[in-house]
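Trainee: Whatever this is, show me its structure:
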Amino acid sequence: MSETDSQTDSEPESEPAPTPQTGGVREVKSAGRTVELLEVLAERGNRPARLRLAEELGVPRSSMYALLQTLIDRGWVRTDATGSLYAIGIRALLTGTSYLDSDPLVRAAHPYLHEASDALGETIHLARLDGADVVHLATRESHEYVRTFSRVGRRLPAHAGALGKALPAERPDELFPEGGLEQLTPNTHTDRAVLAADLAAIRERGYAVDREEGVTGIAGFGFALRHEAPATDAISCSVPVARLTEEHERQIVAVMREVRAKIEATASRR
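Mentor: Alright, predicted model coming up:
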């Protein structure tokens, strides 16, 4: 990879100076470029990219083409019959599956996610904080309705929805970067003062609530897992607002609190 870069770019293999993010070690340019490309392809989902992606990433087309061909050969990128469209490859799936299989919290939480879903008849999620987003690690779908967008690996802004909001409410540091907050529905909190007040209420209440803030027609109840401090993982229950009554809401909160305690106890023992 580095030989190709040097032949096509005439650029040095490493950055000119260490950065705090790399702990004082110089970043390898070809490795950083590869990771950046894979992340961009993953974010595009079902929208394959073309070679002009090179301009977006600031990479010469010759280098991007060589990098894509290397990743295609190794299964990290796939292309169509014309060889002009590129998407994430099966190797990414295998690596992601390995991450989930080896994660002790995911293994510990699985039976309790099923327990909550069976008790409530609703969809239950487990997610982890990643920057200003949350990533779904496990989902137990409701038998009453199917949410095609609740797949494992889905990334959502932490400010939009109970599953995400439960985590920044536990953290004393500023989580959200400068700039505007993405609006997913008309009910999403995009005003920082309104969001801050909501997070304060979550801390006092002990769990997060959203009413169609992340998905229209869906209410959510999120609970941070406090076996670590600050919390990085959370569970939530999602329910269609059409069948959310006050009695069902009380049942959701009671069951989810009990399930949270069980997961925290199991995770602490492990």
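Trainee: hey, let's count contacts and neighbours off CA atoms from now on
Mentor: Will do.
Trainee: okay, which residue is most central for the chain?
Mentor: Val135 (2.0 Å; Cα atoms, centre = their mean).
Trainee: can you tell me which residues contact that residue?
Mentor: Shown in contact with Val135 (Cα atoms under 8 Å, 6 or more residues apart in numbering): 127-129, 152-156.
Trainee: and for comparison, fold this next one:
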Amino acid sequence: MRREEIEASSTVKSADRTLDLFELLARWGREMSHAEIAEALDIPKSSLTKLIRNLTDRGYLRFVPETKGYRLGDAILKLAQQSNQLRSLIACAEPVLGDITQQTAESCALNQLKGEQVEVVATVVSQQRLQSHMRLGDLAPLYAVSGGKAILAFLPDVMRAEYMRSVSFERFTKNTIGTKKALLNELESVRANGFAHSLEEFTPGIVGLGVPILSSTGFPLGSLNLAIPAVRYSPEIGERSIAILKASAVRIQRQYLAE
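Mentor: Here you go, the predicted structure:
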């Protein structure tokens, strides 16, 4: 077996052990000692010690001194809460997306931050013959699409600064933003005006308009965007579409925060 295959096999084995440990503690319902875990999962104690130390350091396990045992940590709960929050946001947004498309006759989507990209998590497609398809799971760079810029502009300063340090630009079309200075200038405009646009910057022939959905603290929970074929776009349509998007974002925000 080659070295690469051995390393891959070891990685998969470690991942399996981690998942087995999480499932064991979730089923058991109380703290378990190092010895109990090792026996239940048939893991060598030396290997288990390294695994537990790493998971405890990262908050996925918690050591309870009174029982000298381990239980699932807060990081696991946070992951579950984030998953529930995403489902809740999608549930709030889905009927609104339908209304947006009904009012504009264009395809629209709900997007969320995923690393240094933006991901489509819900979408409604226009019924017009000439339409833009935004599929669930589609990813795009934050700097290249309206939904990404709408999120990026409202991120906390430290998160946006970290992104700006690491971002590298790919030219998807002749209109794609290609410098940090140009991006920073545009993000300032997005914050001032409350909306973002992408003028054939990611997909030739498509104009994107996007607005953020903000939490009570101003953090971008996600964004709404419209994808309009450039042949149907005009300043008047843009102005009307932005007003619809902004009102829709407020509607989703109010319902989400009320839950």
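Trainee: Show me the helices in the stretch 1-150 of structure 2, by range?
Mentor: With DSSP state H, counting those that start in this stretch applied, the stretch 1-150 of structure 2 shows helices at 3-28, 34-41, 45-57, 74-104, 146-152, listed in chain order.
Trainee: Return the most buried member of those.
Mentor: With neighbours defined by mean count of other Cα atoms under 10 Å, none of these is more surrounded on average than helix 146-152, at a mean of 31.
Trainee: mean shift between that helix and structure 1?
Mentor: Once the two structures are superposed, the average separation between helix 146-152 of structure 2 and the matching residues of structure 1 is 0.5 Å (mean Cα distance after the TM-score superposition for structure 1).
Trainee: so that helix aligns onto which residues of structure 1?
Mentor: Mapped onto structure 1 with TM-score structural alignment as the criterion, helix 146-152 of structure 2 occupies residues 162-168.
Trainee: coming back round to it: of the helices of the stretch 1-150 of structure 2, which is nearest Pro212 of structure 2?
Mentor: Closest approach to Pro212 of structure 2 among those (Cα to Cα): helix 146-152, 5.2 Å.
Trainee: Show me the contact partners of the closest one.
Mentor: The set of residues external to helix 146-152 of structure 2 that reach it, using Cα under 8 Å, 6+ apart, is 111-113, 117-118, 140-143, 160, 187, 190, 194-198, 208-212, 220, 222-225.
Trainee: Now the element after it, going C-ward?
Mentor: Counting by DSSP states H and E, the next helix or strand C-terminal to helix 146-152 of structure 2 is helix 157-166.
Trainee: Buried residues, that following helix. List them.
Mentor: Residues of helix 157-166 of structure 2 classed as buried under the neighbour-count rule (16 or more other Cα atoms under 10 Å) are Tyr163.
Trainee: And for His159 of structure 1, the neighbour number?
Mentor: Neighbour count for His159 of structure 1, taken as other Cα atoms under 10 Å: 31.
Trainee: Report the separation between the corresponding residue of structure 1 for Leu184 of structure 2 and Phe221 of structure 1.
Mentor: Residue mapping for Leu184 of structure 2 onto structure 1 gives Ala196, with TM-score structural alignment as the criterion. Going from Ala196 of structure 1 to Phe221 of structure 1 by Cα to Cα, to the nearest Å gives 18 Å.
Trainee: So for the two, which residue has more residues nearby?
Mentor: Counted by other Cα under 10 Å, Ala196 of structure 1 and Phe221 do not tie: Phe221 has more neighbours, with 24 against 15.
Trainee: counterpart of that one in structure 2?
Mentor: Using TM-score structural alignment as the criterion, Phe221 of structure 1 maps onto Leu209 of structure 2.
Trainee: quick one: which helix or strand includes that match?
Mentor: strand 206-214.
Trainee: Compute the number of surrounding residues for Pro235 of structure 2.
Mentor: Residues within reach of Pro235 of structure 2, counting by other Cα under 10 Å, total 8.
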